[in-house]
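Student: build me a model from this:
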Amino acid sequence: MKARTAIFIDCENVPAKFWPEIEARAAALGAVNLCRLYGDFTEDRLTRWLNIARENCLQPVLQLGGKNAADIAITIAGMDLLHQGKTEAVVLVSSDQDLSPLAHRLRAAGIKVLGLGNANTPVALRKACSEFQELGIAAQDATATKAVAQPAAPKQQAPIPPAPKPVAVKAA
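Tutor: Model (predicted):
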């Protein structure tokens, strides 16, 4: 039986273009039974996330409170899930170290925490998760694999220079 999995996305810190990758990685972890998107959706830059929510029946959670409002709301939701005892895995999608204490607490309770974020995600969040994966790496790996599949032309070694001739030293 696959692990019951919840996804919490900090839309203010992760671009919507990563949704297909987020969805695939979460599905590989377990059966997704909850997916919530957090952010101030009155901002135009988050419109694409709202479209994704409509197309995929995801639950957007509007946060108007300012800088850390989404982080606090995600933390509360994570603790609610912990106390319900119905989730074995959580996917935290953020590049914000403010979610590190939540990841620590969920792991301490035996919940697997998969962190997904950008390349600039602080070490604190990376280490707080059971596992952390950078978004966009899969596409880069596929390109790199194609490049590696083509054998490179053999390199010619440079000739070894002759050893220097010994110099006679006269005694004074």
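Student: only C-alpha atoms from now on, for both contacts and neighbour counts.
Tutor: Will do.
Student: mind listing the strands for this protein?
Tutor: In the chain, strands defined by DSSP state E lie at 3-10, 30-39, 59-62, 89-93, 112-117, 131-134, listed in chain order.
Student: does residue 61 really touch residue 37, like I thought?
Tutor: Yes - counting by Cα atoms under 8 Å, residue 37 is a contact partner of residue 61 at 5.8 Å.
Student: quick one on the thing from earlier: got TSV for the strands of the chain, with distance to residue 78 too?
Tutor: Formatted as TSV, the strands of the chain follow (distance: least, Cα to Cα, whole Å):
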stretch	distance to residue 78
strand 3-10	8
strand 30-39	11
strand 59-62	14
strand 89-93	8
strand 112-117	11
strand 131-134	17
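Student: from residue 33, how far out is residue 3?
Tutor: Note on residue 3: its distance to residue 33, by Cα to Cα, to the nearest Å, is 10 Å.
Student: which of the two has more neighbours?
Tutor: residue 3 (19 against 12; other Cα atoms under 10 Å).
Student: mind listing what the residue lying closest to residue 104 once chain neighbours are set aside touches?
Tutor: In space, residue 104 comes closest to residue 128 once its chain neighbours are excluded; the distance is 5.4 Å by Cα to Cα, 6 or more residues apart in numbering. Applying Cα atoms under 8 Å, 6 or more residues apart in numbering to residue 128 gives the contacts 100-101, 103-104.
Student: go through the top helix by length along the chain and flag the buried ones.
Tutor: The single longest helix within the chain, with elements called by DSSP state H, is helix 69-84. Going by neighbour count (16 or more other Cα atoms under 10 Å), the buried part of helix 69-84 is 69-75, 78, 81-82.
Student: same check, this time on stretch 130-147
Tutor: In stretch 130-147, counting by 16+ other Cα under 10 Å, buried: 130, 132-136.
Student: buried deepest among the strands of the chain, which one?
Tutor: strand 89-93 (a mean of 27; mean count of other Cα atoms under 10 Å).
Student: one more, for comparison:
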Amino acid sequence: MDEEITHKLAVLIDADNAQPSIVEGLLAEVAKFGTANVKRIYGDWTSPRLSSWKDVLLQHSIQPIQQFGYTRGKNATDSAMIIDAMDLLYSDKFDGFCLVSSDSDFTKLAARLRESGLVVYGFGEQKTPEPFVAACDKFVYTEVLRDEEDDQIETKQKSTNELKQDTKLVNLLRSAVEASSDETNWAHLGPVGSYIAKQSPEFDPRNYGFHKLGELVNATKLFEMEERPVGEGQSKAIYIKDKRK
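Tutor: From the prediction side, this is the model:
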């Protein structure tokens, strides 16, 4: 049996725009995409406001990179992180990058990394500017990462009416099903998910309070769903169809 190929990833965290509370969920999410061969976090570690990061860094073997704020009003941390990212890019040792920040200053960096053929995963709060979100192959809002660690702040599951009234969501789901469907108008859930990921980097069922795409689709009540056996085994595949068809 062939050995599974694992993508080598560089995880770069902007300490000025991320919270220690996301680290557990962040690294668990990164593990879904590949192996974090490099884990670095950037900030002015002489500043008391970053003291809450100390125990987290030791526990998860994240390397702190010191960057003094030489000039007020200028973000030296961003510059250091961007320079390091380019050095890592030119080392030709990585398949992708995980950029952890809610700062739009990393938009050009994400675009440049993708131009070089590497995959870019962005992580930031929902306030993250749209250009940075769109520049990534996949963008995960860190609010859902905290949810997984603390059930007390779990994202409220949206109702069927709320989902139906979300025009952007409904159009995205219907377009994905239409693009992935066969001549009978049924679409396999897998290709539907792939289409959505290409069209909307920030899409995540967890943003709506659901753990899986199938659960979200079912909750909208806009699609027919059925499970079909795969081959001669016990596994099943989910197929969906727009009820308007």
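Student: one step back: how about the strands of the first structure, which one is nearest residue 123 of the first structure?
Tutor: Residue 123 of the first structure lies closest to strand 131-134 among the strands of the first structure, at 9.9 Å (Cα to Cα).
Student: what's that closest one aligned against in the second structure?
Tutor: Counting by TM-score structural alignment, strand 131-134 of the first structure lines up with residues 138-141 of the second structure.
Student: superposed on the first structure, what's the mean shift for the matching stretch?
Tutor: Stretch 138-141 of the second structure, aligned to the first structure and superposed, deviates on average by 0.8 Å (mean Cα distance after the TM-score superposition for the first structure).
Student: starting at the chain centroid, how far to that stretch?
Tutor: Counting by Cα atoms, centre = their mean, to the nearest Å, stretch 138-141 of the second structure is centred 3 Å from the centre of its parent chain.
Student: distance-wise, check the residue sitting nearest the centre point of the second structure relative to residue 41 of the second structure.
Tutor: Nearest to the mean C-alpha position of the second structure, by Cα atoms, centre = their mean, lies residue 140 at 2.8 Å. Noted for residue 140 of the second structure: a distance of 18 Å to residue 41 of the second structure, by Cα to Cα.
Student: go on, residue 122 of the second structure?
Tutor: Distance from residue 122 of the second structure to residue 41 of the second structure, by Cα to Cα: 15 Å.
Student: hmm, who's touching stretch 49-67 of the second structure?
Tutor: Counting by Cα under 8 Å, 6+ apart, 15, 20, 23, 39-45, 76-77, 80 sit against stretch 49-67 of the second structure.
Student: what do you get if the cut-off is 10 Å, keeping everything else the same?
Tutor: With contacts defined as Cα atoms under 10 Å, 6 or more residues apart in numbering, stretch 49-67 of the second structure is touched by 11-13, 15-16, 19-21, 23-24, 27, 38-46, 75-81.
Student: now do stretch 142-149 of the first structure
Tutor: Here stretch 142-149 of the first structure makes contact (Cα under 10 Å, 6+ apart) with 137-139, 141.
Student: again, but for stretch 64-80 of the first structure
Tutor: 6-13, 36-42, 61-63, 81-82, 84, 87, 90, 92, 94, 96-103, 105-106.
Student: so stretch 93-102 of the first structure corresponds to what in the second structure?
Tutor: Using TM-score structural alignment, stretch 93-102 of the first structure pairs with 100-109 in the second structure.
Student: give the buried residues for that stretch.
Tutor: 100-103, 105-107, 109.
Student: what's the end-to-end length of it?
Tutor: 12 Å.
Student: kindly report the same for stretch 60-77 of the first structure.
Tutor: Its first and final residues considered, stretch 60-77 of the first structure spans 13 Å by Cα to Cα.
Student: likewise stretch 22-41 of the first structure?
Tutor: First residue to last in stretch 22-41 of the first structure (Cα to Cα) measures 19 Å.
Student: please tell me which residues of the second structure it aligns onto.
Tutor: Using TM-score structural alignment, stretch 22-41 of the first structure pairs with 26-45 in the second structure.
Student: return the distance of the matching stretch from the chain's centre.
Tutor: When C-alpha coordinates are averaged (Cα atoms, centre = their mean), stretch 26-45 of the second structure and its chain have centres 12 Å apart.
Student: and stretch 104-113 of the first structure, by the same measure?
Tutor: Relative to its chain's centre, stretch 104-113 of the first structure lies at 17 Å (Cα atoms, centre = their mean).
Student: please apply the same query to stretch 124-140 of the second structure.
Tutor: Computed by Cα atoms, centre = their mean, the chain-centroid distance of stretch 124-140 of the second structure equals 8 Å.
Student: nearest to residue 120 of the first structure among the contacts of residue 128 of the first structure?
Tutor: Nearest member of the contacts of residue 128 of the first structure to residue 120 of the first structure, counting by Cα to Cα, is residue 100, at 14.8 Å.
Student: tell me the spacing between the nearest residue to that closest one once chain neighbours are set aside and residue 111 of the first structure.
Tutor: Counting by Cα to Cα, 6+ apart, residue 100 of the first structure lies nearest to residue 125, which is 4.8 Å off, once chain neighbours are set aside. As judged by Cα to Cα, residue 125 of the first structure and residue 111 of the first structure stand 16 Å apart.
Student: between these two, point out the one with more neighbours.
Tutor: residue 125 (25 against 20).
Student: any idea how far residue 116 of the first structure is from the more buried one?
Tutor: 10 Å.
Student: and for the two, which residues touch both?
Tutor: Common neighbours of residue 125 of the first structure and residue 116 (Cα under 10 Å, 6+ apart) are 92, 94-95, 131-132.
Student: want to throw those residues into CSV with distance to residue 121 of the first structure?
Tutor: Shown next, in CSV, are those (distance: Cα to Cα, whole Å):
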residue, distance to residue 121 of the first structure
92, 12
94, 8
95, 4
131, 13
132, 10
